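K.L.:
turn this into a structure:
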Amino acid sequence: MNKQLRILILEDDNADAELMEHELKKANFTFTSNRVETREAFLENLENFAPDLILADYTLPSFDGCSALRIAKEKCPDVPFIFVSGTIGEDFAIESLKSGATDYILKDRLSRLAPAVHRSLREVEEKIEYRKAEKEKERLLKAIDNSNDGIIIADEKDRYIYMNEAYAKIYGYAEEELIGETWRKLVPPESIAATELELDRTIHNKNVGRLSGEFPGIKKDGTNIPIEVRGTALWDENGNYDGHICIVRDITARKQAEEKLLLFRKLIDQSNDAIFVNDPETGRILDANDKACTNLGYNREEILDMRVMDFEINIPDQFSWKEHVEEVRNRGHLILEGSHRRKDGTIFPIEVNVSFIVLGENNYMVAEVRDITERKQTEEALQISEKKYSTLVEKGNDGIVIIQDGLLKFINSKMAEIAGYTITEAVGKPFSNFIFSDCRGLVIDNYKMRMSGEKVQNKYEIKIISKDGRNIPVEVNASLIDYEGKPAEMAIIRDINERKQAEEQIIHSLREKEVLLREIHHRVKNNMQIVSSLLGLQAESIKEKKYLEMFKDSRNRIMSMYMIHEKLYRSRDLEKIEFNEYITDLASGLLQSHGVEAGTVKLNLNVGDTSLGIDFAIPCGLIINELITNSLKYAFPDGRIGEISVSLHPFNKNMFELVVSDNGVGFPSDVDFRKTESLGLRLVTILAENQLHGQIDLERAGGTRFRIKFKGGK
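P.N.:
Purely as a prediction, here's the structure:
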């Protein structure tokens, strides 16, 4: 072993301890060890020696191994604990292992010690690695669930089998509405064919297996949105397409930002004013718009090789430029008049609005230069632009308010309509007068933080008070603006009263449906209970054993389905059955029904936390009922003692394996279970292949083992 181990030996015989150490050294273990005999010394070494391994005798004069085991499991549960004793009964050995001991070794068989230590240390390492893996898995799942990007996993038919909340929200759906659907539900109909071709070329193509690009999407409300998709194909062990994983992002905001950036550049280039970006140190032109080139008669390359002093008459040299920069830096910005010289030598008057801008560690001078001869045309264009803006504000479907110094400076007609005030009644009043008391503190705090330049949430929901005293829910989207030369808050306010009412209606409807579904399960289980009772009453009048068995089998089948509906009725989750408790109750009921004496047939159930939907739970329950019944009838003749085992576990993606076995006399080798006259086995085959759409196999070695593999739904 490469690691130096710390071994704590609980042993009153020093010679025995030395024999243990000798065996470990023979096996090339490197270690330091402490031998203790008392409880106090054992506790002190657990705390200060921090052992990697504990070897303990069962019986000591003043202490015992069982007490030491309990202490060790409490204080250092991951440290292997091996009993090394002269005599140890089989019952005690089993009990010690159940209590948490890693192994037990007899002192006259110390050759087993080194392998046992090897195995124990390896198991500890595996346990620690497993915990790390589980923690990493939880971290990854949490990251996926909390991701702002949509993430999905699809099966081989491109049906969604997993998605995070963000993915469903992108398209305006709830997650459960999309599970089982394909991407076709989220693509505009006219784009489906083109999207299929692209998928076949990329993610469905084994030679490519990846997808990256922008695609059209469609939300639940019919809105088209641009989507950025990055996907990777999944392949099974045979190289067949087995689904894909995709990360999806709604790039509406980015597209809008890109469009705004392009629009901004176009606006700059198409501006009637020349715009320059200059280096404050040298006066060199860093950027200029088309109007600047046109006004001066230079192309862009020529202008970018010039300085301000090359064409500004009032700034003829570097000294004048530095004075100009210092003045602009101190005042923030300046508006002044000057003159520019064109390439052909002609001079024209200008008005310059210049600002000093700091972006990170870089400083810039930005100058907007206007040819004063065009002023009237520019003013006319500005008036037209302002009129368009005013029309948009007044004719829009949303309310708009401007708040300055805590007062309403402006409200549009829609806002007045929402609140029930006239514009004259509202303007000039404190905006807080119109906010519902429960929301007033939030709105005032947001306003103060925004005015002080702090980062604050722009979009939120509040209630406002109408003139007639009603509380109206609204959605607010606020931002900081400059209004009449001073900072102000502009808020776009949308009346969401109808939306809130619709949400409440949906919640009420869902609750009604849940109550109805529980009532259905309740009535179904009650009806099955009645049928079962009727069969029981009818069976009391039947004397022939053959027909009595048939009635008993039918009653057990009904009870297996009854128990499903009973579990669903009492469960919070109406979609799935916790199978561990269900199989335990079902199997116990069958033992009681068949009058199995205690201690003759042992049930081994290994189901874990497996859950199944009702469409899979009922056929599985019937199959388990039939196979356990078959074992109870035929596997243990003449009171033979034996075991029946049932296991149900998931494997791979959404697959389950159900195994029902016994160690009885075995299934006759000359009988085909698919063609037997037994109604129970015919029913098992039909349920496995036709209901579960699974595969059923029989193994005859060492008893009887039926193995059924099936896909477990969504």
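K.L.:
alpha carbons only for contacts and neighbour counts from here, please
P.N.:
Noted.
K.L.:
and for the helix or strand harbouring Lys414, what's in contact with it?
P.N.:
Following DSSP states H and E, one finds Lys414 within helix 413-419. Contacting residues not belonging to helix 413-419 are listed as 394-401, 422-423, 426, 464-467, 493, 495 [C-alpha atoms under 8 Å, 6 or more residues apart in numbering].
K.L.:
and if you look at stretch 544-558?
P.N.:
528, 531-532, 535-536, 539, 542, 590, 593, 622, 625-626, 629.
K.L.:
buried set for it?
P.N.:
Neighbour-count burial for stretch 544-558, with 16 or more other C-alpha atoms under 10 Å as criterion, is recorded at 548, 551-558.
K.L.:
could you do stretch 449-469 as well?
P.N.:
450-451, 462-466.
K.L.:
for Glu228, pull up the helix or strand it's in.
P.N.:
strand 224-235.
K.L.:
the strands in the stretch 351-500 of the chain, which residues?
P.N.:
Counting by DSSP state E, counting those that start in this stretch, one finds strands in the stretch 351-500 of the chain at the ranges 362-371, 399-404, 407-411, 459-465, 471-483, 486-495.
K.L.:
which of the ones you listed sits most buried?
P.N.:
Counting by mean count of other C-alpha atoms under 10 Å, strand 399-404 has the highest mean neighbour count of the strands of the stretch 351-500 of the chain, with a mean of 23.
K.L.:
check which helices and strands that strand sits against.
P.N.:
Packing partners of strand 399-404 (3 or more C-alpha pairs under 8 Å, 6 or more residues apart in numbering; DSSP states H and E): strand 407-411, helix 413-419, strand 486-495.
K.L.:
and the angle from it to strand 471-483?
P.N.:
For strand 399-404 against strand 471-483, the angle by axes from the mean of the first three to the mean of the last three C-alpha atoms, to 10 degrees is 50 degrees.
K.L.:
strand 399-404 vs strand 407-411, what angle?
P.N.:
Inter-element angle recorded for strand 399-404 and strand 407-411: 140 degrees (by the same axes, to 10 degrees).
K.L.:
next, the structure of the following sequence, for comparison with the previous one:
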Amino acid sequence: MTSKILILEDVPFDVELIEREISQSGIDFLSKTVELEEDYVRLIDEFKPNLILADHSLPNFDGISALEIAKNKCPEIPFIFVSGKIGEEFAVEALKRGVTDYVLKSNLSKLGPAIKRAMIEVQEQIKLKKAEEELLKSHWQLKEAQKIGKMGSWEFDILSEDMDASEGLFRIFGVEKIEQDFNFSRFLDFIYPADKKRVSDTIQEALKNKSSFSQEYRILLPDGSLRYLYSLGKIINDTSGKPLKILGIEQDITQRKLDENKIKESLKEKEILLQEIHHRVKNNLQVISSLLRLQSRFIKDPEALEIFKESQNRVSSIALVHEKLYHSPDLASINFSEYIRNLSKDIFHFFHSKAQNIKLKLELDEIFLNIETAIPCGLIINELVTNSLKHAFLPEQKGEITLKLFKDGDKITLIVKDNGRGLPPGIEVNNTQTFGLQLVYFLNKRINGVIKMDTSQGTSFKICFEELNYEGRASNGE
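P.N.:
Modelled structure (predicted):
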């Protein structure tokens, strides 16, 4: 049977990797890819997918919104997140919202088994639903299905206050079937004390609103052990609309909860490992910077000494990125405005003799950048601010260097300018013999930026760029 898979993804290269992994898993499928909300909603109705794979973050849409749409339009369809990074809090929240599974793009080998598992679960749910519809005709079939799915069902008659439960429910509770005097109060006795009031309040709220309900809670077994259940319930009304009965299904999800905890522990371990990597890279770069500083003490040639000092500054600007990532709660990006403040402060401190009469003006919006974009941008700032301090002002001349950072849509603008004497006539960024400006030109190409130079009042460099995504990094050979 051919499975129809709807892929919500904005990176074509990632789509190719996903489709190749599905194919290699032996799954016969037909796929369509979208990245906009309107196309996504339309294809749910037209394409009628059997499965949805979604990135959790897109430029104009997001996975959580896509999940909510799918829950409303096709709640029976499995929904799997396939993302480059998923934080612990996001993963837990996604599971609470009803996502079927999630797979990291760095571990796509798990995608095939996840899809097969999701398809199997869908088939089991279909079988269970069919068994419930044919309850009067095939009670034995329902009991077997509940046993396989670790599920149990119950029915509460609101008028008589009688409650009837399947053998599966008592099997989950770890007791023999109670044939007489089983009521809602005794049902609540099995629930873990801390969860009892919440379960009761949820059902009462559903009765008040005449709505269905779902929730997770814990039960306490006779041997003292805890198990986790997922509950689905529906209010049955009479012809006048008055609540008549409550039908409920309970499923033992203890194993899923244990798996969630393992995933949380694994994610935490990976975060600690990544922090350690950034910490070690930063330390190694600082060692290189120190070696350059020590070596410079033995250099007599002023021009060679200047090259060593500038190289030391460049290494320090890269080390500062890794230091920020080490301390950042989000290991994938840093607060770049905060980084600029620290970097510019370090540069002014390094050139303190030249910077005594120079004022630094910062106009920075709070913008976060990934490491691939932050490092070249940091080096560009280092070069331009260093050039201004070294060449823009005469000795003892007062002046000002301004750094601006702001965002307009997907575009980020960086401006570095001074009110000094300006560059010599005829100098162009893309055609110059000075190493500093050559480096700026090279780094600007690396981030796919557009650079404009203005020398009408001092010297101003304006660079417009977008944060590099996976495709952008790959195309630059990273």
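K.L.:
follow-up on the earlier one: packing partners for the strand holding Glu228 of the first structure?
P.N.:
In this structure, strand 224-235 of the first structure packs against strand 210-218, strand 241-250, helix 252-270, with contacts taken as 3+ C-alpha pairs under 8 Å, 6+ apart.
K.L.:
and with 6 Å instead?
P.N.:
Packing partners of strand 224-235 of the first structure (3 or more C-alpha pairs under 6 Å, 6 or more residues apart in numbering; DSSP states H and E): strand 210-218, strand 241-250.
K.L.:
report the separation between Asn72 of the second structure and Arg117 of the second structure.
P.N.:
Going from Asn72 of the second structure to Arg117 of the second structure by C-alpha to C-alpha, to the nearest Å gives 22 Å.
K.L.:
more neighbours, these two?
P.N.:
For Asn72 of the second structure versus Arg117, the count of surrounding residues by other C-alpha atoms under 10 Å is larger for Arg117: 15 against 9.
K.L.:
chain center to whatever helix or strand the more buried one lives in, what's the gap?
P.N.:
Taking DSSP H and E as the criterion, Arg117 of the second structure maps to helix 111-133. Helix 111-133 of the second structure sits 27 Å away from the centroid of its parent chain (C-alpha atoms, centre = their mean, to the nearest Å).
K.L.:
kindly report the same for stretch 269-281 of the second structure.
P.N.:
Chain-centre distance of stretch 269-281 of the second structure: 18 Å, with C-alpha atoms, centre = their mean.
K.L.:
for the residue in the first structure that Ser166 of the second structure lines up against, what are its contacts?
P.N.:
By TM-score structural alignment, Ser166 of the second structure lines up with Asn412 in the first structure. Shown here is Asn412 of the first structure, whose contacts under the criterion C-alpha atoms under 6 Å, 6 or more residues apart in numbering are 394, 400.
K.L.:
look up how far Ile400 of the first structure lies from Asn412 of the first structure.
P.N.:
In this view, Asn412 of the first structure and Ile400 of the first structure are 6 Å apart by C-alpha to C-alpha.
K.L.:
now Phe616 of the first structure
P.N.:
The gap separating Phe616 of the first structure from Ile400 of the first structure is 56 Å, by C-alpha to C-alpha.
K.L.:
now do Arg131 of the first structure
P.N.:
For Arg131 of the first structure, the distance to Ile400 of the first structure - C-alpha to C-alpha - is 55 Å.
K.L.:
got it, and Ser385 of the first structure?
P.N.:
Note on Ser385 of the first structure: its distance to Ile400 of the first structure, by C-alpha to C-alpha, is 19 Å.
K.L.:
now Tyr171 of the first structure
P.N.:
28 Å.
K.L.:
just to revisit the earlier point, what's the closest of the strands of the stretch 351-500 of the first structure to Arg674 of the first structure?
P.N.:
strand 459-465 (64.6 Å; C-alpha to C-alpha).
K.L.:
would you list the helices and strands packed on strand 224-235 of the first structure in a markdown table and tack on distance to Phe81 of the first structure?
P.N.:
Listed next are these as a markdown table, based on distance: least, C-alpha to C-alpha, whole Å:
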| stretch | distance to Phe81 of the first structure |
| --- | --- |
| strand 210-218 | 51 |
| strand 241-250 | 45 |
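K.L.:
out of these, deepest packed?
P.N.:
The highest average neighbour count among those, using mean count of other C-alpha under 10 Å, belongs to strand 241-250 at a mean of 21.
K.L.:
please report how far the counterpart of Ala539 of the first structure in the second structure lies from Val385 of the second structure.
P.N.:
Ala539 of the first structure maps onto Ser296 in the second structure, with residues paired by TM-score structural alignment. Using C-alpha to C-alpha, Ser296 of the second structure is found at 22 Å from Val385 of the second structure.
K.L.:
more neighbours: those two, which one.
P.N.:
Neighbour comparison, Ser296 of the second structure and Val385: the larger count goes to Val385, with 23 against 18 (by other C-alpha under 10 Å).
K.L.:
which of the helices or strands spans the counterpart of the more buried one in the first structure?
P.N.:
Using TM-score structural alignment, the equivalent of Val385 of the second structure in the first structure is Ile628. Per DSSP H and E: Ile628 of the first structure is located in helix 614-634.
K.L.:
mind listing what's buried in that helix?
P.N.:
Across helix 614-634 of the first structure, burial judged by 16+ other C-alpha under 10 Å covers 614, 616-629, 631-632.
K.L.:
that helix vs the second structure, average offset?
P.N.:
In the superposition with the second structure, the average deviation recorded for helix 614-634 of the first structure is 1.2 Å (mean C-alpha distance after the TM-score superposition for the first structure).
K.L.:
please, where are all the helices along the stretch 101-250 of the first structure?
P.N.:
Along the stretch 101-250 of the first structure, the stretches classed as helices by DSSP state H, counting those that start in this stretch are 113-146, 165-171, 175-178, 192-201.
K.L.:
give the aligned range of the first one in the second structure.
P.N.:
Under the alignment (TM-score structural alignment), helix 113-146 of the first structure falls on nothing in the second structure.
K.L.:
pretty sure Tyr230 of the second structure contacts Ile249?
P.N.:
No - look at Tyr230 of the second structure against Ile249 with C-alpha atoms under 6 Å: they stay out of range, at 8.2 Å.
K.L.:
so what does Phe356 of the first structure match up with in the second structure?
P.N.:
So, by TM-score structural alignment, Phe356 of the first structure is left unmatched.
K.L.:
would you mind giving the helices and strands packed on strand 399-404 of the first structure as JSON lines with distance to Arg682 of the first structure added?
P.N.:
Listed next are those as JSON lines, based on distance: least, C-alpha to C-alpha, whole Å:
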{"stretch": "strand 407-411", "distance to Arg682 of the first structure": "78"}
{"stretch": "helix 413-419", "distance to Arg682 of the first structure": "70"}
{"stretch": "strand 486-495", "distance to Arg682 of the first structure": "64"}
